[in-house]
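Asks: Everything below, folded, please.
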Amino acid sequence: MTAVLVLVFVVALIIGVPVSIAMGGAGMAALVWGGSFSPLLVPQRLFSGIDSFPLMAVPFFILAAELMTGGRITDLLVRFACQLIGNVRGGLGYANVLMAIFMAGISGSALADAAGPGSVIIRMMRQAGYPTAYAAALTASGAIIAPIIPPSIIMIIYALTDNSVSVIGLFLAGIVPGLMLGTSLLFVNWWIAKRRNFTFPLQRPAWGQFLKESWKVFPALLMPVIILGGIHGGVFTPTEASAVAAIYAFFVGRFVIGTLSIAQVPRILVNTALMTSAVLLVVSMASIFAYMLTVLQIPQAVSQYIASLGLSPTMLLIVVSLFLLVCGLFLDTLPAVIILVPILAPLAQNAGIDPLHFAMVVILNLTIGMITPPVGAVLFVITVVAKVPIFTLARAIIPMLAAEFLVFTLIVFVPALTLWLPNFFGYAR
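Replies: Sure thing, here's the model as predicted:
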């Protein structure tokens, strides 16, 4: 059965089958081939994979982001970032990164940020005179900040997969690494803008107009504070926080800013349902694949082999990071978390590595994989949005990738960067 599971999965990936379908098909094929399991296990495992109360946070966070986008709050964020720093050399590049940081606290999805506000800022940079490939590369690099700064869909899935960490702990652990990613991209933009002489400044608005725009944006920027503060204060659970976020997004868009109309709500609900279905399909299909891995004792075999190497905690993190880097080239982030975390997390705990630190190493590594070929999902979204060939985009993104890998290396070797906020609020081990 092991050979069938691996063979079907690999062949399906090679011929271009979506990863979720490849995992589900491989798990079903192995289950049926063995003959010792009832076919009824298939629907049972598919359903049990998504039969989780904490998983309800995913559609509500997606809905909150869609309400923000539908209410044109994301447009206000883009304009605010441009007005804030668009008047200096490379200003729109800085605004691009700031917009990515702002949006990260709202959407939690790299793909949503790349396809939505990313398309707006790319168009603005192109019109201002920036090379399209550079604008697209900077946008793609900034989009992956979304799964790192809370709220984050990937962190919710990780917490469901590894019971040794909490959602709020992961949310807090992601703040500093997310801001470090943004800072590294700001530095790259400064270096490239100076080297290529990007002098396309925007006119600074009058102070009255700037303050008016800032007032409109302020309620949107409060969303992460409300989510984290409410969870930490015990006002609501992480799942309930997602519903609060959706209600808050509707209230801000409808009554505070006034840009969200009731006529937009049906379309927003449909978009939310489609995006949620895609996420739940991945989780459901990955659950049957992970179940067959467990039945065949593949995780146990891998764990025993790595444990037999007698690696120090630091060397274990390096080996795991290299392994995840390779996996990230071929697997989407959510399936990789569901499949690999049950194998790797126990190893880290046995080696004395803090679960939150290890979680951030895994999440950051796999998230960076979203902008690395050949299966970088964000790259493919940006190529469609910006109409840039994939090879051109892959070359342009090299400096940004180098900066983000430097941040990742710091996170691996300096656990305090990840753990000091969870420690301060009492969520680290």
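
Asks: can we go C-alpha only for contacts and neighbour counts from here?
Replies: Will do.

Asks: next helix or strand past the host helix or strand of V188?
Replies: According to DSSP states H and E, V188 maps onto helix 167-196. Next in sequence after helix 167-196, counting helices and strands by DSSP H and E, comes helix 207-221.

Asks: which helices and strands sit right next to that following helix?
Replies: In terms of contacts (3 or more C-alpha pairs under 8 Å, 6 or more residues apart in numbering; DSSP states H and E), helix 207-221 is packed against helix 73-85.

Asks: Name the residues that touch the helix it packs on?
Replies: Taking contacts as C-alpha atoms under 8 Å, 6 or more residues apart in numbering, the residues outside helix 73-85 that touch it are 68-69, 91-92, 94-96, 98-99, 102-103, 117, 120-121, 202, 204-205, 210, 213-214, 216-217, 220, 253, 259.

Asks: okay, the angle between it and helix 207-221?
Replies: Counting by axes from the mean of the first three to the mean of the last three C-alpha atoms, to 10 degrees, helix 73-85 lies at 130 degrees to helix 207-221.

Asks: For the spatially most central residue of the chain, give me its contacts.
Replies: Centrality entry for the chain: nearest residue to the mean C-alpha point is P147, 2.6 Å, by C-alpha atoms, centre = their mean. For P147, the contacting residues are A104, G108, S109, A110, I153, I154, M155, T367, by C-alpha under 8 Å, 6+ apart.

Asks: quick one more, to check against the first:
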Amino acid sequence: MWILIGAFLVLMIIGVPVAVSMAAASILYILVYDVVPDVIVAQRMIAGVESFPLIAVPFFILAGNLMNIAGVTGRIYAFAVALVGWMKGGLAQVNIIGSVVFSGMSGTAIADAAGIGTIEIKAMKDHGYSTEVAVGVTAVSATLGPIIPPSLPFVIYGMMANVSIGALFLGGLIPGAVMTLLMMTTVGVLAYRNNWGSDAAFEWQRLFRAAIEVMVVGLFPLAAYLLILAGLSLNVAVIVALVLLVAADWYFDFDAVMALMTPVILIGGMTLGWFTPTEAAVAAVLWSLFLGLVRYRTMTLRTLAKASMDTIETTAAVLFIVTAASIFAWLLTVSQAAQILSAWIFALTESPWVFLILVNLLLLIVGCFLDTIAAITLFVPILLPIATQFGIDPIHFGLIITLNLMIGLLTPPLGMIIFVLARISKMSVERTTMAILPWLVPLFLALVAITFIPQLTLWLPTAAGMIR
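Replies: As a prediction, the model looks like this:
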């Protein structure tokens, strides 16, 4: 076990990529101990990606890329300005609301930071905010991406834990709302202390239009319900309601109705049984193509080709990490590491709350060094069986793991959001890191609430009948 873990850590320290470090350490372990034939390495790596839910990975990545090139980010920003730009610290609040909407399309924190973050940082700097403040609020709001559905980490976790991805998606809605409120409250406190003003004039007309857009999206399920009462079947009623919604959006030229509809379509489609979470990823791509090619007409063959190539590169990187982590995690199991850790934890405590505190501490440290996908693939097979023995629901545990690893994206030395925002803001990595650190407070408060109040995560999936 120590050769396996030691080789992995040494390779990581000298700068070898995470996936290569795990694969090399696994091969070294097999060569030294000759525990299995060499061909098992290839078989286990293939088995790690031979999973139907993983088909969702490239489609969710493609959907996020397509939304970025469809001009949706600018419309989301305009909608957020109309909704909260008049508040104190207006553009900081806009930053958060924009990320909430974009989270319903992208599924990843990196896409959020690189997509709408580019617009938000420039706008905040133009309105007199320091670069540090703009980067800090953009970084913390980007963590909403994998919590509010759809979520790429939830797909990976659901595959590894063999739990309902749809239940994970529903479970992320209330925690996402809690995180949003904590972030907005933080901005409000800082705006009061630093005397930040509003960044957009309060106009009833703009606010009313933004509120109308939210109401239009909310009227979609009501219209479907009324059509069912009128005698239409469920499927026909939903299709007719969607056509009416698209027609209304086309006539009134709303800014963000179609973007706001993305999570509604995905969650609603899964709840109604129209499609599985994997098929929901395909639906997200089709919806993105509709917006870019038909509704907004902003996509070209060149931008589509670029989005496709970006998707191929990202998917290859993600799946290579999954394959390497699968063999590494399997060898940890073979070497009895999971059993040793389990025995140590049960000797240390019999309280599930103490166990969750230990898990949080472990994952906060791990998140500083490991990629999110690699960490999920590596630690879920080890920690989830222990969590189950403590009576912790796998859906609840998935939210805890994901939020911890999102915090890891904001912390050195390997936090990817740090590097993305450093490039966008043209600040050094060191300055970017210092700008982000104060904004971790609302994330830690959210982590405490989600950890110790399981119903924040479990209430919606239970109400929807996805878990019992």
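
Asks: Checking the residue nearest to the centre of the first structure next. Helix, strand or coil?
Replies: Under DSSP: H, G, I helix; E, B strand; the rest coil, the three-state class of P147 of the first structure is coil.

Asks: Against A135 of the first structure, how distant is it?
Replies: Distance, P147 of the first structure to A135 of the first structure, by C-alpha to C-alpha, to the nearest Å: 21 Å.

Asks: Repeat that for L76 of the first structure.
Replies: 19 Å.

Asks: And those two? Which one has more around it.
Replies: A135 (26 against 18; other C-alpha atoms under 10 Å).

Asks: if I read this right, that one contacts R126, doesn't it?
Replies: Yes: using C-alpha atoms under 8 Å, A135 of the first structure is in contact with R126, at 7.2 Å.

Asks: which bit of the second structure covers the helix holding V188 of the first structure?
Replies: Aligned using TM-score structural alignment, helix 167-196 of the first structure spans residues 165-194 in the second structure.

Asks: Flag every buried residue along the matching stretch.
Replies: 165-180, 182-184, 186-188, 191 (16 or more other C-alpha atoms under 10 Å).

Asks: for stretch 398-406 of the first structure, same thing?
Replies: P399, M400, L401, A403, E404, F405.

Asks: quick one: which of these sit in helices?
Replies: P399, M400, L401, A403, E404, F405 (DSSP state H).

Asks: and those as JSON lines, adding distance to V381 of the first structure?
Replies: Below are these laid out as JSON lines (distance: C-alpha to C-alpha, whole Å):
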{"residue": "P399", "distance to V381 of the first structure": "20"}
{"residue": "M400", "distance to V381 of the first structure": "17"}
{"residue": "L401", "distance to V381 of the first structure": "17"}
{"residue": "A403", "distance to V381 of the first structure": "21"}
{"residue": "E404", "distance to V381 of the first structure": "20"}
{"residue": "F405", "distance to V381 of the first structure": "21"}
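
Asks: And the residues you listed, which is closest to P59 of the first structure?
Replies: E404 (28.9 Å; C-alpha to C-alpha).

Asks: how far away is the residue mapped onto the closest one from the second structure from L244 of the second structure?
Replies: Counting by TM-score structural alignment, E404 of the first structure corresponds to L443 in the second structure. For L443 of the second structure, the distance to L244 of the second structure (C-alpha to C-alpha) stands at 39 Å.

Asks: In ChimeraX, how would I select just the buried ones from the contacts of P147 of the first structure?
Replies: The following ChimeraX line selects those of those that are buried, judged by 16+ other C-alpha under 10 Å:
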select :104,108,109,110,153,154,155,367
